[in-house]
Structures are given as C-alpha cells and as structure tokens.
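1. Here you go, sequence then predicted model.
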Amino acid sequence: MSGDPAPSGKPTASRLTVEVMVEESRWADTIPDAPAIAERAARAAYARAAADSFDPAPPDAAELTVVLADDAAVRALNRDYRGKDKPTNVLSFATLDDETAPPPPPGEPLFLGDVILALETCTVEASEAGKPVGDHLFHLVVHGVLHCLGFDHEADAEAEEMEALETAILRDHGLPDPYAPDPHPDDQQEEAAAPPPERER
C-alpha cells in the first residue's frame, strides 16, 4: 500500500448536505446510531477528497444520499445494474460518472449520487473480520462516497491510491487500517480482512 495522500492545498466545498435514509429498520437493532455514523463517514470522505475531485475547485454546495437497506434490496440493484444476482456490501451510483448530465441550476447544490448498504452482508463481514459493525459501516460509507467523487479501484495504481485514502480517513477518526490482516488471528480461523467493497458500474 502506498503512503498517505499528500494534502492538495485546494479548498474543500463549503457545504455538504447528507441525507441518510433508513429503509431497513433492523439497522437500529444492530447499530443504534447507524444514521449518525453514516453521515459522519460521508462528511469525512468528502472533506478529505473533494478538493482532488473537481477542477478547478469543488462546488459551493453538494449533496448525497446514504441508504441503509438490506441484502434483498441491494441484490435487486446489483442484478439490475451490474448483472450480478447476489447481494454485496455497498453500491455507489455516482452522478459524476454521467458526463452528459447537465450542471445544477445556479445556486443549487451538486448531487453526487447514492450510497446504498446491505445490512446482512455488512454484519456478516464485520463478524468474520472480528471488527465492530459500526466501524465497518463507517468504512463502507467512506468507500462509497469516494466512488461518488470519482475514485476507483479497477487498476492496481487506482486501488492503492483509494485504499491509502480510505486508511488515512479512518485513522483520522481513530479507526484501524481496514485492509490490514488481523495480526492475532484466532487459532481456528484464518487471517482475514473484510472483503473489499464493490460499486455499481
């Protein structure tokens, strides 16, 4: 993995509106403060990465949506938009990917896209990796928002840059490297980190 991303020196956007939609009520049973964690993660990712995502500078205002859904909902989206009939941990629908999309009207925020998470998959991954599910949620939202800002991991160099950025953001919030293997694996369990997040393409 490469080192920390160097500060760009560019200004970040002055306003970001984050709407968190809870479509699966069981999130509250699993992580009572899931909406707050999701919003905090989205803001952290945007604050760290927005300056490098826009030329010459980020918009004065932007907005995005985080949806706390379940495996069934994410599976349907994954099937319909990616041709993969299975759930995944997080999907990002980035409006910046659409080069034909018109800019927002003057004074209106730029909509960055939707980040959608699957409860059951997120919970299982966190358990298998031996990490708090709230920490995993934070990471997945960061990952999804970075996709909305144009980051990707198709090529090795892109993946290294994106993983380094995610690791730096999580460290800023007191969370460990999400890609590092467990240094003290259980005797009966192989070393494992949570599977890397996916995205809608």
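-> Okay, I see it.
2. rest of the way, CA atoms for contacts and neighbours
-> Will do.
3. SS state for residue 21?
-> strand (DSSP: H, G, I helix; E, B strand; the rest coil).
4. Show me the helices in the chain, by range?
-> 26-30, 34-49, 71-82, 119-129, 133-148, 156-172 (DSSP state H).
5. Serialize these to a markdown table and add fields for distance to residue 63.
-> Formatted as a markdown table, those follow (distance: least, Cα to Cα, whole Å):
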| stretch | distance to residue 63 |
| --- | --- |
| helix 26-30 | 23 |
| helix 34-49 | 10 |
| helix 71-82 | 21 |
| helix 119-129 | 23 |
| helix 133-148 | 11 |
| helix 156-172 | 19 |
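6. structure B:
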Amino acid sequence: MVTTNSRRRRPARKAGPPQIELRVAARNAAHAARVIRAAAREFALPDEWISMSLVGDKEISRLNLDWRGRGSPTDVLSWSPGEIVISLDTARRQAREGGWTLALELRRLLAHGILHCRGYDHDAAARMAAAERRMLGRDGMVGESLSEREGKQVGRRRRPKSI
C-alpha cells in the first residue's frame, strides 16, 4: 500500500493594505502628521493595523504614569496590537538636541514603536537596534538607535573576563 501526503494547498490570500489611523492632539502638528502618515505607510506590513496618536508632554506623562508608573514625559509608548503614542514636544526637543530634523526624529520614534508592537524589546537591544536600522535605512538612522541608548541606560551586567 502506498501512502501519499495529498494535502491540498489553500490558494494564497492576497494581503490587504495596512490599516493606519492617526489622532492628533498636539499643537502645531500639521507637518508632523504628514511625516507620520507617510512613514507609517512605508513601515507597515500588509494587513498590519497601526493606530498612532501625536500628543504633548502633559498627555504622554499621564499615560506613562498610568501604564509604566513613571510620571514624566517619554518620547514614545506602544501597546500591542499596534497602538503607538508619540510626544511631539519630546520629539521636537530630541531633534533639536540631536541636531537633526523633526521629520527624522518622528520616523525614528515611529519605527521604534512599531517594533515594540511586533514584539521587539529593550532586553534584546542589539536585535532591536538592527531592526530599526533595517527599517530606517542608513540615511534615515540618526544619532544612536533608541534601543542602543536604552541598552546603555539599563547597564546590563556582563560576565567578568577571566584573568
């Protein structure tokens, strides 16, 4: 008796476009909203859902306190499956301090938030930094990756070298 594995293959389903939503609750955000929408279309995977909010430092501080127990502003917060909140105030400040454009900083923050939604974490900072570079490309990567910066702040213990 001859047996064969005759499973039928399902026809490939054509992936739909990503679903992208943007809520703007920050002042003077028209340019930032255009940058974020364009970057989201570029970074999103087919069928991926991304809901983004541009807020000020006051709102992101409240969210940071509610969700992380830290009552200070942060640049980006994210939750699965695809919710991302970016502080436009902090993004402007970081761009100015870094010497690059607000557009580049917003792209960097959005990429970072999307990667968190996809399961990347600061515990694997090098892996996340590499993914950020792949998303942003050489020309789009400004300064230090957020993951690299966070990894340095965590101050991981390393095994001492043998003498």
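-> Everything's here; your move. These numbers come from a predicted model, not from an experiment.
7. quick revisit: could the helices of structure 1 be laid out in JSON lines, adding mean neighbour count?
-> Below are the helices of structure 1 laid out as JSON lines (neighbours: other Cα atoms under 10 Å):
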{"stretch": "helix 26-30", "mean neighbour count": "14"}
{"stretch": "helix 34-49", "mean neighbour count": "21"}
{"stretch": "helix 71-82", "mean neighbour count": "17"}
{"stretch": "helix 119-129", "mean neighbour count": "19"}
{"stretch": "helix 133-148", "mean neighbour count": "25"}
{"stretch": "helix 156-172", "mean neighbour count": "18"}
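8. Of all these, which one comes closest to residue 61 of structure 1?
-> helix 34-49 (11.6 Å; Cα to Cα).
9. now for that closest one, which elements pack on it?
-> strand 15-22, helix 133-148, helix 156-172 (3 or more Cα pairs under 8 Å, 6 or more residues apart in numbering; DSSP states H and E).
10. can you tell which of these is closest to residue 45 of structure 1?
-> Among these, helix 133-148 sits nearest to residue 45 of structure 1 (Cα to Cα), with 5.3 Å.
11. Dump the helices and strands packed on helix 34-49 of structure 1 to a markdown table, plus distance to residue 110 of structure 1.
-> Formatted as a markdown table, these follow (distance: least, Cα to Cα, whole Å):
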| stretch | distance to residue 110 of structure 1 |
| --- | --- |
| strand 15-22 | 9 |
| helix 133-148 | 12 |
| helix 156-172 | 22 |
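12. closest to residue 35 of structure 1 out of these?
-> strand 15-22 (6.0 Å).
13. and that closest one, which stretch of structure 2?
-> Mapping strand 15-22 of structure 1 onto structure 2 (TM-score structural alignment) gives residues 17-24.
14. Give the buried residues for that stretch.
-> By neighbour count with 16 or more other Cα atoms under 10 Å, stretch 17-24 of structure 2 contains the buried residues 18-20, 22, 24.
15. Check what contacts stretch 136-156 of structure 1 and list those residues.
-> 34, 37-38, 40-42, 44-46, 49-50, 53, 66, 89-97, 112-115, 117, 122, 126, 158-160, 162, 166, 169-170, 178, 197, 199 (Cα atoms under 8 Å, 6 or more residues apart in numbering).
16. next one: that stretch to chain centre, how far?
-> Between the mean C-alpha location of stretch 136-156 of structure 1 and the chain-wide mean there is a distance of 5 Å, by Cα atoms, centre = their mean, to the nearest Å.
17. ok, so what distance separates the spatially most central residue of structure 2 from residue 122 of structure 2?
-> For structure 2, the residue nearest the mean C-alpha position is residue 113 (1.9 Å; Cα atoms, centre = their mean). In this view, residue 113 of structure 2 and residue 122 of structure 2 are 12 Å apart by Cα to Cα, to the nearest Å.
18. about what we covered before: residue in structure 1 matching the residue nearest to the centre of structure 2?
-> Using TM-score structural alignment, residue 113 of structure 2 lines up with residue 144 in structure 1.
19. how about the nearest residue to whatever residue of structure 2 lines up with residue 72 of structure 1, chain neighbours excluded?
-> Superposed on structure 2 with TM-score structural alignment, residue 72 of structure 1 falls opposite residue 58. Leaving out its chain neighbours, the residue that sits closest to residue 58 of structure 2 by Cα to Cα, 6 or more residues apart in numbering is residue 73, at 7.2 Å.
20. burial count for the aligned partner of the one you found in structure 1?
-> Matched to structure 1 by TM-score structural alignment, residue 73 of structure 2 sits across from residue 87. Other residues within reach of residue 87 of structure 1, judged by other Cα atoms under 10 Å, total 21.
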